[in-house]
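K.L.:
what follows is a predicted structure for the sequence shown.
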Amino acid sequence: MKLFEERTYRTQFNSERFLGFEVKHLETDLWIGVDPASFDEKMRSVAQSKIECLRTTFDKYIEKEPFFKKSLKPFQPSEAAPKEAVEMAEAAEKAGIGPMSAVAGLFAREVGQEILQNFSVEELVIENGGDIYLCLKDELVLSVFAGESILSERIGLVIPAKKEAFGICTSAGTVGPSISYGVADAVVVVCDDILLADAFATALGNKVKSPDHVEKVIRQAEKYPEIQSLLIICEDKVGIKGENEMRILK
């Protein structure tokens, strides 16, 4: 799988392994893949209803607490906040940034859980702008697109089979529409909790101001035991830490 702005990477998933479809609502654009034997046409409507319901919930909440959306620093929601907003704020606080840093991961997770609760699925991938919620029966290798870097698509992240769902999230300062205050071509974070992966990817990406910062940021990430693996690419520099194997693809 490739991670880059045009989203043509969605065609890179093995069509024999994953039967995929897209669900969209306003800014949300999800790609959902399941093993073909588990596919049910009703998954489309279930996923669509979930993202529309979530968006309505957040729109109503943000009308009351607009700083939840605007804050670039940790934010404490009011007692009236929906539980999803509280979870986003808690994940973002651990990473030291604003709660909206976890919104893509939240939507991917919520749709993933909705499908897992309503259907019998062997394998599941929910991709939301480079943030991925997964349940895997077999190993999967993800190739990382890193903009103009010479390392782009040359490094593969090996994801082992794992029955429990987990998250892989990517942030970039040179690729994609999301806000980043760094210049990394790709910062990939693996966590059991996709909201944490999303928030940490953004937070660590903000810290990469030049290729010389890669090693420093890798060391800083050591204090976060929640991060299972971290991959940073900035121009011709790469930094790697964690449990997942990295594989040279070209």
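P.N.:
That came through, no problem. These figures come from a predicted structure and were not determined experimentally. Numbers count the residues shown, from 1 in each chain.
K.L.:
CA atoms for contacts and neighbours, from now on please.
P.N.:
Will do.
K.L.:
for this structure, which helix is longest?
P.N.:
helix 42-64 (DSSP state H).
K.L.:
does anything pack onto that helix? Which helices or strands?
P.N.:
Packing partners of helix 42-64 (3 or more Cα pairs under 8 Å, 6 or more residues apart in numbering; DSSP states H and E): strand 19-25, helix 103-118.
K.L.:
adding another structure so you can compare the two:
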Amino acid sequence: MKTRQPSPSDYRERTYRDQIDVPDLVSFEVVCQETNLMIQAQRPLDAEALSATLSCRGEIEAYIRQFPAFATTLVPWPKTDFAPPIVRRMVDAARLAGVGPMAAVAGAISEYVGRTLLCLSDQVVVENGGDLFVKTNGPLVAALFAGISPFSMKMGIRVEDTKNGLGICTSSGTVGHSLSCGRADAVCVVSESGALSDAAATAIGNQIHSPADIDAVIRYGRQIDGVLGIIVVMETHVGAWGAVELVPLQGKKG
């Protein structure tokens, strides 16, 4: 079977989702406005997942209607005790990472939906634009999508222990629609918070402009409270730290 070289269009086509596979789980997709989730659970939970997505999006959108600047600021938002829980998680994560709160939105939604579904399924994987929330009974390998880097879709991110639930989020300065001020092909962060992983990946990615920056940005990322692991890819260079392992992806049988 031929191996096709990855291209930036893979992000739009979402073909990288084929590389997220947990045995014995069923896959289904939930789409709600800009939110496009690929979910794996022990049984189809489409209605429950859509309800959770509508709920958390509704809370975020209501807060933005009240405070429009929340949607556009690139700096941390003031701490608030009166916002909905998902907004508070975004605010707290963004403050730890030093970025605007919307840098945490995809990871926060993934975790919100995932933890809601854990009431109905012991194992859950929720992917939202490359940002994952995972809780499985064993090790997990997720594809590393890094644009046209030679590592893209050929290497996976292996995490041994997801029993408490993990956020595995990726930021890129070369592919995707999310804002990044850097030039990394991929910055992946692992933590026990989807919002924190998302915000930290953005913060780290903003600071990499050449392969020579990789060591420095990993040192920076290690100082963000709650970060458990980091992978940075730029062109033919890669750096990793913490509770993550890069492994070759096994080819699919066809």
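P.N.:
Cool, got the structure. If you're wondering where the values come from, they're calculated on a predicted model, not measured in any experiment.
K.L.:
just give the TM-score of the two.
P.N.:
The TM-score (TM-score structural alignment, normalised by the length of the first structure) is 0.90; 242 aligned residues with a Cα RMSD of 2.0 Å.
K.L.:
right, and the helix or strand after the longest helix of the first structure?
P.N.:
Once the chain leaves helix 42-64 of the first structure, the next helix or strand it forms, by DSSP states H and E, is helix 67-70.
K.L.:
give the aligned range of that following helix in the second structure.
P.N.:
Here helix 67-70 of the first structure aligns to the second structure at residues 69-72, judged by TM-score structural alignment.
K.L.:
could you pull out the buried residues of the matching stretch?
P.N.:
70-71 (16 or more other Cα atoms under 10 Å).
K.L.:
centre of the chain to it, how far?
P.N.:
21 Å (Cα atoms, centre = their mean, to the nearest Å).
K.L.:
run through who's touching that stretch.
P.N.:
Outside stretch 69-72 of the second structure, the residues that touch it by Cα atoms under 8 Å, 6 or more residues apart in numbering are 64, 77, 100-102.
K.L.:
please redo it, this time with the cut-off set to 7 Å
P.N.:
Residues outside stretch 69-72 of the second structure that contact it (Cα atoms under 7 Å, 6 or more residues apart in numbering) are 64, 102.
K.L.:
closest one to residue 43 of the first structure among the helices and strands packed on helix 42-64 of the first structure?
P.N.:
Taking Cα to Cα, helix 103-118 is the member of those nearest to residue 43 of the first structure, at 6.7 Å.
K.L.:
who are the packing partners of that closest one?
P.N.:
If you count contacts as 3 or more Cα pairs under 7 Å, 6 or more residues apart in numbering; DSSP states H and E, helix 103-118 of the first structure packs onto helix 42-64, strand 124-128, strand 131-136, helix 194-207.
K.L.:
just how off-centre is stretch 67-87 of the second structure within its chain?
P.N.:
20 Å.
K.L.:
which residue in the second structure aligns with residue 152 of the first structure?
P.N.:
By TM-score structural alignment, residue 152 of the first structure lines up with residue 152.
K.L.:
same question, residue 116 of the first structure
P.N.:
Counting by TM-score structural alignment, residue 116 of the first structure corresponds to residue 118 in the second structure.
K.L.:
let's verify residue 91 of the first structure: helix, strand, or coil?
P.N.:
The three-state assignment at residue 91 of the first structure reads helix, by DSSP: H, G, I helix; E, B strand; the rest coil.
K.L.:
what is the burial count for the aligned residue in the second structure for it?
P.N.:
Alignment note (TM-score structural alignment): residue 91 of the first structure maps to residue 93 of the second structure. By other Cα atoms under 10 Å, the residues close to residue 93 of the second structure number 29.
K.L.:
quick check: longest strand of the first structure.
P.N.:
Assignment by DSSP state E gives strand 162-171 as the longest strand of the first structure.
K.L.:
please enumerate residues in contact with that one?
P.N.:
By Cα under 7 Å, 6+ apart, strand 162-171 of the first structure touches 130-137, 186-194, 197-198, 201-202, 205.
K.L.:
how far does that strand sit from its chain's centre?
P.N.:
That offset, for strand 162-171 of the first structure, works out to 7 Å (Cα atoms, centre = their mean).
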